[in-house]
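Novice: Build me a model from this:
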Amino acid sequence: MSADQQARPADQQSRPADQQSRPALPTTPVRVVVWYRAPSSDAAAVETAYHEVSRTLEGTPGLLSNELLRSATDKASFAVMSHWESGQAFDTWERGPSHQASTAPLVPYLDRAPDRRFELYEVTAAY
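Specialist: Prediction:
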């Protein structure tokens, strides 16, 4: 065993190098929430992109469901909440080759600076 392997905890020794600094991911179900903001001139754009992405993701291993939520107080604010069979299943998909292409229609609407801890959302659509 190398000196590097001896310095790492046993659970990290068998993981690939790019995952060794990451905490172990849950093997239990998780929800992933991503926030989006619609352009003021086209609030339906996020909904259209969501439906396109959801059709592409249908049958993705580990993805149990997803919902498009729209803020009850800010009609331009949306969130997608996806339900995964485990954190590991989500991580496998996120690191996989199809992740970026399959979610590309929603990328222009990412809300990169949510300044809220809590928001009330209405379910707009679900698969």
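
Novice: Could you use CA atoms for every contact and neighbour count after this?
Specialist: Will do.

Novice: Distance of the spatially most central residue of the chain relative to S71?
Specialist: When the chain is reduced to its mean C-alpha position, the nearest residue by C-alpha atoms, centre = their mean turns out to be V32, at 4.8 Å. As defined by C-alpha to C-alpha, to the nearest Å, V32 lies at a distance of 17 Å from S71.

Novice: Just the helices from the chain, written as ranges.
Specialist: 3-7, 10-13, 44-57, 87-95, 99-103 (DSSP state H).

Novice: let's see this one next to it:
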Amino acid sequence: MISVANRIHVKLEYHDAFEARFRDRAGLVDGMPGFIANHVLRPTRDGDPFVVLTFWESRAAFEAWTTSDAFRQGHARSGTLPKDAFSGPNVLEIHEVVAR
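Specialist: Prediction:
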């Protein structure tokens, strides 16, 4: 199993809109083979990023998602926030889960 953490720096005034994007998401990832779970973590300190954390059965399953039509459709919806809502580039981290 792997985890994928996408750290996204969002300006404070856009936090509510960013969270709404995930509450109202299309949910296309939920039906992907190998998908386990999706969590959106809100920062508790100013300046820290949101973390969109997904779990996958394998790296191959995650990579299949990123090259799928469902991925493109789901992320096309994310254009609802202006570029200036983000205070820095996203950082993507992939880890193997070694203990639960």
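
Novice: Tell me how the two chains score on TM-score.
Specialist: Superposed pair, TM-score by TM-score structural alignment, normalised by the length of structure 2: 0.68. Supporting alignment: 86 aligned residues with a C-alpha RMSD of 2.5 Å.

Novice: how about the residue nearest to the centre of structure 1, what's its partner in structure 2?
Specialist: Using TM-score structural alignment, the equivalent of V32 of structure 1 in structure 2 is V4.

Novice: Same check on R95 of structure 1?
Specialist: Using TM-score structural alignment, the partner of R95 of structure 1 in structure 2 is T67.

Novice: How many residues are close by that match?
Specialist: 10 (other C-alpha atoms under 10 Å).

Novice: now swap in E93 of structure 2 and tell me
Specialist: 11.

Novice: Can you tell me how far the residue in structure 1 that L53 of structure 2 lines up against is from P29 of structure 1?
Specialist: Structural alignment places L53 of structure 2 opposite M81 in structure 1 (criterion: TM-score structural alignment). M81 of structure 1 is 13 Å from P29 of structure 1, where distance means C-alpha to C-alpha.

Novice: ok, now G96 of structure 1?
Specialist: Taking C-alpha to C-alpha, one finds G96 of structure 1 at 19 Å from P29 of structure 1.

Novice: One more: P105 of structure 1?
Specialist: Taken as C-alpha to C-alpha, the span from P105 of structure 1 to P29 of structure 1 is 26 Å.

Novice: what about the aligned residue in structure 1 for V40 of structure 2, neighbour count?
Specialist: Superposed on structure 1 with TM-score structural alignment, V40 of structure 2 falls opposite L68. Residues near L68 of structure 1, counting by other C-alpha under 10 Å, number 25.
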